[in-house]
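J.: okay, predicted coordinates and the sequence, questions at the end:
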Amino acid sequence: MKITITRPGELGEPELARWRELQKASPALDNPFLSVEFALAMDRLRDYVRLAVIEDANRIVGFLPFERHAFGIGKPLGTWLTTCHGLISEPDLRLDARALLRSCGLTVFDFDHMVAGQPTWKEFESAIREAPIMDFTAGFQAYLDQVKANSPKNYKTIRYKERKLGREQGELRFEWASRDTRTMRILMGWKSDQYRRTGRVDRFAQPWIVRLIDELHAVETPDFGGVLTMLYAGDTPVAGHFGLRTATTMVGWFPAYDVEYARYSPGITHHLHMAEHAAANGLLHVDMGKGGREYKSWLKNNAVLVSEGRVSRPSAAAAVHWMGRAPVNKARNIVVERPSLYRLADRLLKRFGRVRTSLLHSESPYEEPSGAR
């Protein structure tokens, strides 16, 4: 077994084709965060992006995109920004995980959205969790019937609010796969406001993330693309989403809505329209990602499994890293596993966000697009 460390941007066409071949061969890898296009975009923007190319008998059997930080600390590609990571490899590939880390120049490798059950990582998995998905393999109507069965009261309420929004604010219109950068900036503005309002870190305050989204939004191929959707009441945008897709699966990434219309629950209405258009455009799944949002429990009709865990090699850096991360991870897992604690934590973050927003009166951290960024 031969492992070569390089960068995604240094791959040639044969290696890129092999990556795509391996990804398509395994349904578990049908996620755009595992696509070569995402790795190439990250590589253009971040110096710490690396790639392990794994060969056996002069044949590529796998790729591991990862981040290499100071002191040999390793993270999956995209780490906190993405909802799926893993080896893009032949399904039965099993490597010595610690030997792989050594080849990558890493002392530790933490993961929390790994494709569950991959042989290389399986013994290091500390938890396996469900990521809810909207599954249209039996058709959109079958999906919708399941949503109604999951929570008839919620479904009835959302449809009532949808009709009310149309009557009071203008006829509803849904736009699928918008290419308009101004529409993207509207969505980003809502999302930044949500981050601040709920006490979270504003991801769009980092210019490289804004550029990443812009680059991915511009990609449109049969096997990969950025999908911007928007729900309008009349001519007014009220809720939207930006996600990535493969040929058959889209991942939920940045959903947001205009809080002025919150009483109509436009975000959930948007999700139902998005599901219908996704199915009509040939997609089979929308992966909503793991997390404690209650709306996911009744919008889902299936789930995929992702795992959390840690691999380390004996070193002072790994020990220090563990001491810093272990209490945080344990506390997070306790909160996630207990709905009452999750709701309490969410309320506290929102309270913090209101206080912070009242103290800060700064402009948006990004500018309106005036051309290529």
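T.: Good, I have the coordinates.
J.: can we go C-alpha only for contacts and neighbour counts from here?
T.: Will do.
J.: how about W190, what does it touch?
T.: Contacts of W190 were listed using C-alpha atoms under 8 Å, 6 or more residues apart in numbering, and they are A256, Y257, D258.
J.: next one: K24
T.: With C-alpha under 8 Å, 6+ apart, K24 has these contacts: D30.
J.: give me the element it is part of.
T.: In the assignment (DSSP states H and E), K24 maps to helix 13-25.
J.: ok, R310 next?
T.: Taking DSSP H and E as the definition, R310 sits inside strand 302-312.
J.: for the residue located most distally from the centre of the chain, what are its contacts?
T.: Note on the chain: the largest C-alpha distance from the chain mean falls to A57, namely 34.7 Å (C-alpha atoms, centre = their mean). Going by C-alpha under 8 Å, 6+ apart, A57 touches M1.
J.: neighbours of V108, how many?
T.: By the criterion of other C-alpha atoms under 10 Å, V108 has 25 neighbours.
J.: now do the contacts for it.
T.: Residues in contact with V108 (C-alpha under 8 Å, 6+ apart) are G72, I73, G74, L101, R310, V311, S312, R313, A318.
J.: ok and the helix or strand following the helix holding K24 relative to helix 13-25, angle-wise?
T.: As assigned by DSSP H and E, the chain's next helix or strand after helix 13-25 is helix 36-45. Calculated by axes from the mean of the first three to the mean of the last three C-alpha atoms, to 10 degrees, helix 36-45 forms an angle of 130 degrees with helix 13-25.
J.: what does the following helix or strand past helix 36-45 contact?
T.: As assigned by DSSP H and E, the chain's next helix or strand after helix 36-45 is strand 49-56. With contact meaning C-alpha under 8 Å, 6+ apart, strand 49-56 is reached by 1-8, 42-43, 60-68, 77, 104.
J.: hold the first one in mind and look at this next one:
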Amino acid sequence: MRVSVVQPRDLGPVDIDRWRTLQGADAAFDSPFLSPEFTITVGALQERVRVAVLHEGQDVVGFFPFERHPMGIGMPVAAGLTDAQGLVHAKDVEIDAQSLIRACGLAVYEFDHLIAGQPLLQPGHSRHPSPIIDLRDGFESYIETIKVTSGKTYRSTAYKSRKLQRDAGPLRHDYATTDLAPLRTLLGWKTEQYRRTGRNDRFARPWIVELVERFLATDTEHFGGVLDMVYLDDRPIAGHFGLRTGTTLAGWFPAYDTAFAKYSPGLIHHLAMAEKAAEAGIQVIDMGRGEKEYKEKLKNGEYEVSEGRVARLSPGAGVHWMLRVPVRKARGTVLANPLLRTTADRALKTYGRLRTSLQSSS
């Protein structure tokens, strides 16, 4: 096998068509985060993005998008933002993980959402569920399932939706709008959520805001950004921005106006989004890995993703192990224990409140 490493902008139309063909040939690759458009758009904003093109004879048999950091540290494209990572490759091709990262000039490749069936997977890698809303049998079938598995949540959400409309007026849902104004409202809510819960604000980095805005303006048969908002009269109260292929919508940035928190606007919105997405031809909404209560309530299936690293003997891999592996193991221990996870979440929220208070008084 021959591997050539290029920048995303160097991929030609033939390469992109081949990438799409390989992606469409295996349902495991049906995620917008594995689409060529995602890598190309991120690569236009981040110089560290590369694509390894895998050749067998005259045939291109795979594409491996990654970021190359100092000391040969490799990471997924837009690491920390993606819920599906890995290679897009032909089904029967044999790929040696060590040889691949060596050909990419990497000492180590670290991942946290590697999709199932990847040649990069090794026995020691930890595996995690990634909840989905499966709409392949239609929205009505999904709702009937939720009534059984999360009946209390479904009835409560329906009641709160009716009460909200009695108290404040009718609801309106705009699906797949391309208006920048509601996007900026949504990102503002998300920033407030990050700060409130003690997390880092992703949108404090201008390139991520630019990335989202570029995706909002993208709408093709194979890939696009999807912004949808629920309004109370003309006031937005909840929304979501995600990415799609022709049949999969990846959950990315959901948020809501906390002034309406008692009505559970996030759940109201997600059910409305699922209905509109199904009408638009979406078969799966991938909500992504994460211990979130709303995901457990809304899911009717799940994928599996893995976390770990592939490394070869090198100083860079040794430094990476010391800096990252003990921290990742400690975080995994916390997330796997409900009591520790709840305690950590409360600590972060307390930190968020203190940080917000200090910022307000300064």
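T.: Perfect, I can see it now. All values derive from a computational prediction rather than experimental measurement.
J.: related to what we said a few turns ago, show me how to select, in PyMOL, the buried members of the contacts of strand 49-56 of structure 1.
T.: Buried subset of the contacts of strand 49-56 of structure 1, written as a PyMOL selection, criterion 16 or more other C-alpha atoms under 10 Å:
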select buried, resi 3+5+7+8+42+43+60+61+62+63+64+65+66+67+68+77+104
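J.: what is the neighbour count of R356 of structure 1?
T.: Neighbour count for R356 of structure 1, taken as other C-alpha under 10 Å: 15.
J.: S192 of structure 1 now?
T.: Using other C-alpha under 10 Å: S192 of structure 1 sits among 19 other residues.
J.: repeat for R50 of structure 1
T.: Neighbourhood size, R50 of structure 1 [other C-alpha under 10 Å]: 24.
J.: roughly how far apart are the equivalent of it over in structure 2 and R2 of structure 2?
T.: R50 of structure 1 maps onto R50 in structure 2 when the alignment is built from TM-score structural alignment. For R50 of structure 2, the distance to R2 of structure 2 (C-alpha to C-alpha, to the nearest Å) stands at 16 Å.
J.: and H69 of structure 2, by the same measure?
T.: According to C-alpha to C-alpha, H69 of structure 2 and R2 of structure 2 sit 23 Å apart.
J.: returning to what we had before: report the two of the contacts of V108 of structure 1 separated the most.
T.: Pairwise distances across the contacts of V108 of structure 1 (C-alpha to C-alpha) peak at 14.0 Å, for the pair G72 and R310.
J.: more neighbours: the two, which one.
T.: Between G72 of structure 1 and R310, counted using other C-alpha under 10 Å, the more crowded position is G72 (19 against 15).
J.: and that one, what is it in contact with?
T.: Counted by C-alpha under 8 Å, 6+ apart, G72 of structure 1 has contacts G105, L106, T107, V108, A317.
J.: map the third one onto structure 2.
T.: T107 of structure 1 maps onto A107 of structure 2 when the alignment is built from TM-score structural alignment.
J.: count of residues packed around its match?
T.: A107 of structure 2: 23 surrounding residues under other C-alpha under 10 Å.
J.: so what's it closest to, chain neighbours aside?
T.: Closest residue in space to A107 of structure 2, ignoring its immediate chain neighbours: G72 at 4.9 Å, by C-alpha to C-alpha, 6 or more residues apart in numbering.
J.: quick check: the one you found vs L187 of structure 2, distance?
T.: Taken as C-alpha to C-alpha, the span from G72 of structure 2 to L187 of structure 2 is 33 Å.
J.: residue range for stretch 231-246 of structure 1 in structure 2?
T.: On structure 2, the counterpart of stretch 231-246 of structure 1 by TM-score structural alignment is residues 230-245.
J.: what residues sit buried inside that stretch?
T.: 230-232, 236-245.
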